[in-house]
Every structure is written in C-alpha cells, then in structure tokens.
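**Student:** pasting the structure only:
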C-alpha cells in the first residue's frame, strides 16, 4: 500500500478525502489545524521557506490540495503575489522536497480557472487547451502547473494534475450554499428562463473518487485531467433540482437572459451575470478514456448531500 501525504486535509475537499480512505495508518498530514488520527502530522504553512522533510520521509504519493483559495472580493494589496506565494512558490517548494525525499508521484489539485472563465459560444474546455487564466488565482495555479511539469521532466517525479470546476456537496459554502438557501425559503427567484446555458459541476464525492484512482493508477502519471459529474446543467435546471432535493416548490419566474445582461453592464457586474447566464463546460473524455473512470455519483446525489448540511443546522 502506498504511503500518502495529504495537504489541505481540513478543508472542504481534503476532509472528504480523509473520510473516504479506509485507513489513515499510511497517511501523513500537512496543515495548520489539529490533525485527524494519522501516521504523522506537521503543522506548517504552504510557502517557499518551510521544511516538510519530516512528513515526506518514505512517502510514495503527495496529494496536494492546500491552496490560497479564490475569493470574490479580494482585499489584498497585490492579489497575484499573495496567490503566487502559496499556490505557486509554496507548491514548488513542496514538490522539490518531495523529489529529495524519493516521492514517486505528486497529485496537484488545480482549478478549471487555468483553462479560463467561460465557454459561452465556445467548445467545452479540454485537457489539451492552452492555459488561459483570467484572474490572479487562475494565474497562480497555471504557473504552478507549468513549474511542476518542468520539475517532473527534469527529475522523473510523476505529476498528476486535476482541474475541477465548482465543487459542491455536504459542507459547501459560498454561492452554491447561498443559492440553495434562497431556494429553501420558497422565494420567487428570476431564473426560470435561463435554460440555454450549460455548466459543468463536480460533487466532492466524484472528485474524491478520481483522486483515489489517481493515487495508484499507472496511466495517471504525467497527465492533466478535467473532472465533472458528466451531467451539465442550466441555471434553471440547477434551481429546479435544488428545490426538488429540499422538497420545496420551484417558484422561479421567467426573466429573459437579456435583462440580466443589461443589468450586468449597468452595474459593471458582467462577470457575475455570466456565471448565471453563461456556460462553463468541461470535456472529461480524456479522463474517462485514460483511466477507465466514470463519475460514480449522480448530480442529484451531490445536491441531496449538499441539502443534508442545511437540514442539520
């Protein structure tokens, strides 16, 4: 059995990964908060200076999930440098030390933002697209990917890159949780006419399953994988499904997409409106064909699990 180091284990994706593992006897953890029961733990930041050698000793595979995450309203004076310090420089520092410790494989959970922000009027994003990040978070992830690939070619470290779109499930926060909460209140939301856009999502259960496959699958080495539930959904259908899993009426009203776009221009919120009315689709054909993998859970399952967290509050 491979010995694994997991970073970001206390976050949304990391905590679900830990919960899915059969045993933590061969798992080391790297993170700032109190660890779950594991083989070894190091309390440290992801940065360009920290020494991670104590938890890299005899490790076969690193699963690097920790990151400075994308936020809607970043107050940092220089957001790009803040993202680079963790997501690019910190990642490369960890990877170089992994090489020195004899690690065989480095799995990097990146972001679909490396591909871009929208596929409205375009083909779905694919794993062979030229990176086209549009914000500091995406840039920092793209730079990390490029440096990891170069390090792998130089040293023989197997690099596995996974780019998820929006990840949801029990414990999800931000816009997904906010929208589900609005639907639960039975409010008449203006989304019923938004039926022509398509968005790829991935439940945390499908993402965790893919990560587990990539830990040991021989064909995962030196590959870039896009991931989704393989069930793209419109905004109107998303709201309807949120209502269904919460046993609430779908009270959405049909406001034309053009009205949203006009409002977006007037309020200088075109990016927000595009997330509502536009498309972001990913093509996971390469992932499925290379690994023989299919998402084991339906999109409805993921929505039901996201609904469970609200019921417990």
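**Tutor:** Here it is on my side, so go on. Just so it is clear, the model here is predicted, and its values are computed rather than measured. Numbering: from 1, shown residues only.
**Student:** rest of the way, CA atoms for contacts and neighbours
**Tutor:** Noted.
**Student:** All the strands of the stretch 1-150 of the chain, in order from the start?
**Tutor:** 4-7, 27-30, 40-42, 61-64, 105-109 (DSSP state E, counting those that start in this stretch).
**Student:** Adding distance to residue 159 as columns, could you present these in CSV?
**Tutor:** Supplementary listing: the strands of the stretch 1-150 of the chain in CSV, determined by distance: least, C-alpha to C-alpha, whole Å:
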stretch, distance to residue 159
strand 4-7, 15
strand 27-30, 19
strand 40-42, 23
strand 61-64, 10
strand 105-109, 5
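**Student:** alright, now check it against this:
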C-alpha cells in the first residue's frame, strides 16, 4: 500500500480526499495543514506548517512517502494590483510547488500528482478543450498554475519521480466557495436572478468525481507523465445549472430572462467583466483521453452530484 502525502489537507479538495482515502482503508496518510482544526483521524500523521511558501525543509514529511498529492494553492487574490497579485500567486503556486517537487525527487517519491486548473487552457471556448490544445491562461491564478506545470515537467522529466497533472473546471460540492458557493446560497433564498436566458455550455465536476479520479491516479500505471481533463461528462447552461441547484434545494428558481448582451454590458460597467464571461460564455472540456487512458468514468452524474450538496442539512450554511 502506498504511503501518501497530501498538501492542503484542510482545504475543500484535500479534506474530502483524506476522508475518502480513509474510507477506502488507507492507513498510511501524512497530511500537511496550517492547523489541526479538522481533527484528523487517529493514525493520520499531521505535518503542521505556518505556510507552504515558508516551509524550506520537507524532509521529515517526505520520509518514506511514495505519492505526493499537491492540493495546496493560493486561489484568491489579496490585492487589486495586478503585478503584486501575480507575484503572490507565483510565490505559492510556482516557487513553493517546485521546492516541494525538488525535495520529493531527493526523497525518492514515486509519483507527484499536481492539481492544476482548466484555466490553463483559457476561460471560455467554442469547442471543448483537450489535453493537446495550446495553453492560453489569462488570469493570474491560471498563469501561475501553467508556470507550475511547465516547471514541474522540466524538473521531473529526467527524474525517477513520475508526474501526473489534473486540470479540473469549476469544482462544486457541499461547502464549496467561489461562484458555486454564491449560487448555492442564493438558491436557498429563492431570490429573483437575471439568469433565465443563458444558452451556453459549461463543464463542471463534483468534488466526489474529482476525488475519485485523484484516487485512480495514485497507482494507475497509465497515469505516468499524463495530463488529465476531468468533468461530470454532462455539460449544462448556466440557466440549467441554476434550476438544478434550486430544485435540489427544494425552493425552486425565480429566473428572469434578461438578455446576455445586457448582462455583459451591465457587468462591464461594474468592473465585473470576468464574472460575466464565466456566467455567460461556454467552457467545455473533453474527457475522452482521461476515460480511454485510465478506463475511468465519473461515478456520479451531475444530478447526483448536485443532490449531494443538500443531503446533510446540518452542514449547510446561511
């Protein structure tokens, strides 16, 4: 059985991954976290850090590790200054990632799994992104993820440590943050939303499906040196997504058929052009390569994934 190190173990993806690996019977987990607020299960080794960018020595955490799953990342800008924002992303998502990878090589880690972003390909498209498409990152976060991918490929190309890259689109699930988290809260309040006339197509991935793919990549021999796209394999418009979430919440949706052109104009006036793009434009991914190489398919449908967001009422937030 593999000895596994998970960074970002208290985060949205990392905490679910730890939960699922423990449920699958794994007893060789080392988790990296800034705190122990998640009360990790007995037997899980905690490597506590102040911040990933200020951890120069990983040797203790990496001792005896076979697989590193690098979920930790800076995902939100803390500054409106573009140059400063990009440099902050780079400090964590590029420099700290490569520092960890160098020490993983020195510690004879067998496989390094890097959780990247579909933003590496771009923020919208007219045909689904594939792994062979030329990268086109435009936002600071995505630029830093692409630079990390590039650095990891160069660093690990002649090493014994195998590299696996996963590029998820929007990841949704219980207690998700970001755009889906806002939608989740709005759906429960049954507020009128001007999202009733958006006919785009967007790929999403449930947290459960993403974690299932990560688990597959831990030991699958065909995952070596591969980049994988991932989704629920069921693309929907923003309007359809809002209805699915609202219906799953039991509240129903109040959607106003506001023209997309007006939404984009209004958003641009408010300095929210990027948000309008994500709401109104298409972003699809083609997971045929992932399915073929790994023999993998998402275990949950989109509808099942959405329904799981509302299964445990005690974890819902207002």
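**Tutor:** Received it, and whenever you're ready, just let me know what you need. From a predicted model like this one, the values you see are computed outputs, not experimental measurements.
**Student:** need the strands of the stretch 1-150 of the first structure in CSV with mean neighbour count and distance to residue 196 of the first structure, can you?
**Tutor:** Listed next are those as CSV, based on neighbours: other C-alpha atoms under 10 Å; distance: least, C-alpha to C-alpha, whole Å:
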stretch, mean neighbour count, distance to residue 196 of the first structure
strand 4-7, 24, 38
strand 27-30, 25, 43
strand 40-42, 20, 48
strand 61-64, 24, 36
strand 105-109, 25, 30
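**Student:** Among those strands, which comes closest to residue 222 of the first structure?
**Tutor:** Residue 222 of the first structure lies closest, by C-alpha to C-alpha, to one member of the strands of the stretch 1-150 of the first structure: strand 105-109, at 9.0 Å.
**Student:** Against which helices or strands is the closest one packed?
**Tutor:** Helices and strands touching strand 105-109 of the first structure, as assessed by 3 or more C-alpha pairs under 8 Å, 6 or more residues apart in numbering; DSSP states H and E, comprise strand 61-64, strand 158-163, helix 204-216.
**Student:** What range does it cover in the second structure?
**Tutor:** Under TM-score structural alignment, the counterpart of strand 105-109 of the first structure in the second structure spans residues 111-115.
**Student:** now the matching stretch, how far from the centre of its chain.
**Tutor:** What separates the centre of stretch 111-115 of the second structure from the centre of its chain is 13 Å, taken as C-alpha atoms, centre = their mean, to the nearest Å.
**Student:** Repeat that for stretch 267-282 of the first structure.
**Tutor:** The chain centre lies 18 Å from the centre of stretch 267-282 of the first structure; the measure is C-alpha atoms, centre = their mean.
**Student:** circling back: distance from the match of strand 105-109 of the first structure to the first structure after superposition?
**Tutor:** Once superposed with the first structure, the aligned residues differ from stretch 111-115 of the second structure by a mean of 0.3 Å; criterion: mean C-alpha distance after the TM-score superposition for the first structure.
**Student:** ranges for the helices of the first structure?
**Tutor:** All helices of the first structure, identified by DSSP state H, fall at 12-20, 53-56, 79-83, 91-100, 136-155, 174-184, 204-216, 235-245, 257-266, 270-277, 285-291, 299-312.
**Student:** re the thing from before, tell me which of the strands of the stretch 1-150 of the first structure sits nearest to residue 285 of the first structure.
**Tutor:** strand 105-109 (18.4 Å).
**Student:** Can you tell me what sits against that closest one?
**Tutor:** Strand 105-109 of the first structure is touched from outside by 60-65, 95, 145, 157-164, 211, 214-215, 221, with contacts defined as C-alpha atoms under 8 Å, 6 or more residues apart in numbering.
**Student:** how much space between whatever residue of the second structure lines up with residue 198 of the first structure and residue 226 of the second structure?
**Tutor:** Using TM-score structural alignment, the equivalent of residue 198 of the first structure in the second structure is residue 201. Noted for residue 201 of the second structure: a distance of 26 Å to residue 226 of the second structure, by C-alpha to C-alpha, to the nearest Å.
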